[in-house]
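K.L.:
The following block contains a protein sequence and its predicted model.
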Amino acid sequence: MTVKWEKIENNVGVLEVEVDADKVSSALDQAFKKVVKTVTVPGFRKGKVPRFIFESRFGVEVLYNDALDILLPEAYTSAVKETQIEPVDRPEIDIIQMEKGKPLLFKAKVTVKPEVKLGAYKGVEVPNKEFPVTAEDVEKELAELQKSHAEIIVLEDGEVQSGDLAIIDFEGFVDGEAFEGGQAEGYQLEIGSGTFIPGFEDQLIGMKKGEEKEIKVTFPEEYHVTSLAGKEAVFKIKLHEIKRKQLPVLDDEFAKDISEFETLDELKADLENKIKERAEHEKKHYIEETVIDEAVKNAEIDLPPVMIENEIDSMMADFKQRLQFQGIPYDMYLQFTGTTEEKMREEMRDNAEKRVRTSLVLEAIAAAENIEPTEEEVDEEIKKIAESAKMEEDRVRQLLQARDPNFLGLKNELKIRKTVQFLVDQSKLV
């Protein structure tokens, strides 16, 4: 196989590939063995038609597509490896020649990872910033702890208040007609959570158990269902149950019940220490973000748009997975937040571009400074993962190797961490 690579634009080039005629012949043989099983010719059993009769009757050309399916993936992968390019998108394949007894000729238009022209990244001046811990911070943390240990009680009497969990049936109508997706039974809604479109939850406040009510809301102008956008809707509501959080008393007994401490003062002291640890982490993160942002700002990259789109795809997939873990259907989320997937993608665009640029710059700095994790560092990281997961170290190693035999993903993560630490070590607090 012969390969030629030529850049035609900044991040786009063309691979010209010639695959030997004997490999084409072998692929045609494999294609025939596959196709002949489905062919019926009078006088022959299915799958037993001789090759010369098959080709004389149907033509060898009918085998070309299957043969290409066999040839192209391997040939393209080998060409990429030989030229050492790094594609970031699927190639556009153009078949120049596919003929029995002759080499396969094809061109592949490929978008590749852009070159990074690094600017200044050493000696970055970071304005010193304090992250103080106050008594008010401790009280807020204690209040959150109190809320998390609240008892959920079912009210027999009383009215819906903000913060309550309301169990409702609802059905929505626009212009007197029920609309798809606008109804549910036994739905648990936290009042004030902002789960539903503006105005919906507020109008449930004051309702009593067993009460039925009609409320009016207006769909946002940019609502993803165009037939509902900007329309006024009437929802028929029936309230089945009110649940309320009953906060525990903050005293020594509370501290004993939810922690290993005997007194509330001891619990507060522990909370203060944890908040201080978080503050130290926040300061470390602030310094890291500052030096990274400066390195990215000073670098020059002609970023292919497809890399941003791919990152948005990844971010959307992560978001949908988080919704799934929470038991929230994606379509329902869109409906009740009044947004669209296109709008969400656009809102993610700036962050996606920043993430791609940051990744490319850190990778380029690591290459420039010859930063690589040692085997000892890899072993130490596996040990930490095992301790965190409370698993045997050998078992963790086996699981990691099963999906990444050479630990390339883990090594890359460690390399990026070492690169960030390198930038921090080179920076100056001012």
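P.N.:
Thanks, I have it.
K.L.:
going forward, measure contacts between C-alpha atoms and count neighbours the same way
P.N.:
Noted.
K.L.:
Hmm, residue 213 and residue 234 touching each other?
P.N.:
No. Counting by C-alpha atoms under 8 Å, residue 234 sits too far from residue 213 to count as a contact (10.1 Å).
K.L.:
now for the longest helix along the chain, which elements pack on it?
P.N.:
Of all the elements of type helix in the chain, the one with the most residues (DSSP state H) is helix 264-298. Contacts defined by 3 or more C-alpha pairs under 8 Å, 6 or more residues apart in numbering; DSSP states H and E place helix 264-298 against strand 125-126, helix 135-148, helix 252-258, helix 341-368, helix 408-426.
K.L.:
Let's have those in a markdown table, adding mean neighbour count.
P.N.:
What follows is the helices and strands packed on helix 264-298, written out as a markdown table (neighbours: other C-alpha atoms under 10 Å):
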| stretch | mean neighbour count |
| --- | --- |
| strand 125-126 | 16 |
| helix 135-148 | 14 |
| helix 252-258 | 15 |
| helix 341-368 | 16 |
| helix 408-426 | 17 |
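K.L.:
Dump those into TSV; add distance to residue 243 as well.
P.N.:
Formatted as TSV, these follow (distance: least, C-alpha to C-alpha, whole Å):
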stretch	distance to residue 243
strand 125-126	50
helix 135-148	14
helix 252-258	22
helix 341-368	33
helix 408-426	45
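K.L.:
Put this next to the first one:
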Amino acid sequence: MQIAETLNQGLRREYSLVIPAASLAARVDARLAEVSKTIRMPGFRPGKVPPNLVRKMHGEALRGEVLQAAVNDGVQQLLVEHKLRPANQPQVDLEGDMAEGSDVGFKVALEVLPTVDDVKIDGLSLEKLIVGDNSAAMDEALTRLAGQAARTEPAAAKYKAKAGDTVVIDYEGRVDGELFDGGKGEAMRVTIGSGQLIPGFEDQLIGAKANEERTVKVTFPADYNVAYL
């Protein structure tokens, strides 16, 4: 295999490679001999088909297969001999005459990884950061995670809801007897004591039983996001 560098600019490299005709022919002959052992053809015993007949019928396809393998081997030889670390898949372009009995040339173009000089770390210092004790925040986070992972089960018909229970409610909200926009919903999950609803709402769900209707009276906070409430 003949290898010549044709471009060395920045991280860009290009090379010209030539596979000698004799080398390629030897590889084709070896492949023909290998294939002849497995090809079946009327009039011949298995594995006894003459190589010249195999060449006549399958030579072109086998030569293409061998050529591809030879090109791949050439690229690997190039990378090893020139100690190249490709940053991308090398681009291969065949050149010149591909006729049997001729040398086969091809070009390989690629970008290489940059060389990084050894970094001296003598004299460098590291700052070790230590997280302070924040037990309250940790407890809050653990409680929240536990709540998110909690599983609920249907309660008995006479069971009365208590703080920490999750209830599923259908509701209608009214102001002065009139239903207001966004004040109606179904199948809303509420954990009593979680503070997800306005103050006073969840407390009035304590003691509720399944399928019970009850009236909850609350006063909306002054800073509630709906002005008219």
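P.N.:
On my side now, so go ahead. Since we're looking at a predicted model, the values are computed, not measured.
K.L.:
Kindly provide the TM-score of these chains.
P.N.:
The TM-score (TM-score structural alignment, normalised by the length of structure 2) is 0.51; 166 aligned residues with a C-alpha RMSD of 4.5 Å.
K.L.:
re earlier: can you name the residues of structure 2 that the next helix or strand after the longest helix of structure 1 overlays?
P.N.:
Remark: after helix 264-298 of structure 1, the chain's next helix or strand is strand 300-301, criterion DSSP states H and E. For strand 300-301 of structure 1, there is no aligned range in structure 2, judged by TM-score structural alignment.
K.L.:
what about residue 234 and residue 213 of structure 1, which has more around it?
P.N.:
Between residue 234 of structure 1 and residue 213, counted using other C-alpha atoms under 10 Å, the more crowded position is residue 234 (19 against 14).
K.L.:
contacting residues for the more buried one?
P.N.:
172-174, 214-217 (C-alpha atoms under 8 Å, 6 or more residues apart in numbering).
K.L.:
just those now: which is nearest residue 122 of structure 1?
P.N.:
Within the set of the contacts of residue 234 of structure 1, residue 217 lies nearest residue 122 of structure 1; the separation is 55.6 Å, counting by C-alpha to C-alpha.
K.L.:
Surely the closest one touches residue 236?
P.N.:
No. With contact defined as C-alpha under 8 Å, residue 217 of structure 1 does not count as touching residue 236 (11.4 Å).
K.L.:
that older thread, select only the buried ones of the contacts of residue 234 of structure 1 in ChimeraX?
P.N.:
Command for ChimeraX, covering only those of the contacts of residue 234 of structure 1 found buried under the criterion 16 or more other C-alpha atoms under 10 Å:
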select :172,173,174,215,217
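K.L.:
Among the contacts of residue 234 of structure 1, which are located in strands?
P.N.:
Judged by DSSP state E, strands contain the following of the contacts of residue 234 of structure 1: 172-174, 214-217.
K.L.:
follow-up on the earlier one: buried residues, the longest helix of structure 1. List them.
P.N.:
Neighbour-count burial for helix 264-298 of structure 1 flags 264, 267-268, 271-272, 275-276, 279, 283, 287-288, 290-297 (criterion: 16+ other C-alpha under 10 Å).
K.L.:
same question, stretch 111-129 of structure 2
P.N.:
Using 16+ other C-alpha under 10 Å as the burial criterion, the residues of stretch 111-129 of structure 2 that qualify are 111-112.
K.L.:
Could you check how far that stretch is from the centre of its chain?
P.N.:
29 Å (C-alpha atoms, centre = their mean, to the nearest Å).
K.L.:
now swap in stretch 207-216 of structure 1 and tell me
P.N.:
Taking the mean of its C-alpha atoms, stretch 207-216 of structure 1 sits 40 Å from the chain's own mean (C-alpha atoms, centre = their mean).
K.L.:
got the contact list for it?
P.N.:
Outside stretch 207-216 of structure 1, the residues within contact range by C-alpha under 8 Å, 6+ apart are 156-160, 200, 203, 232-242.
K.L.:
Check stretch 289-297 of structure 1 too.
P.N.:
Residues from elsewhere that reach stretch 289-297 of structure 1 (C-alpha under 8 Å, 6+ apart): 118-121, 124, 126, 357-358, 361, 420, 423-424, 427.
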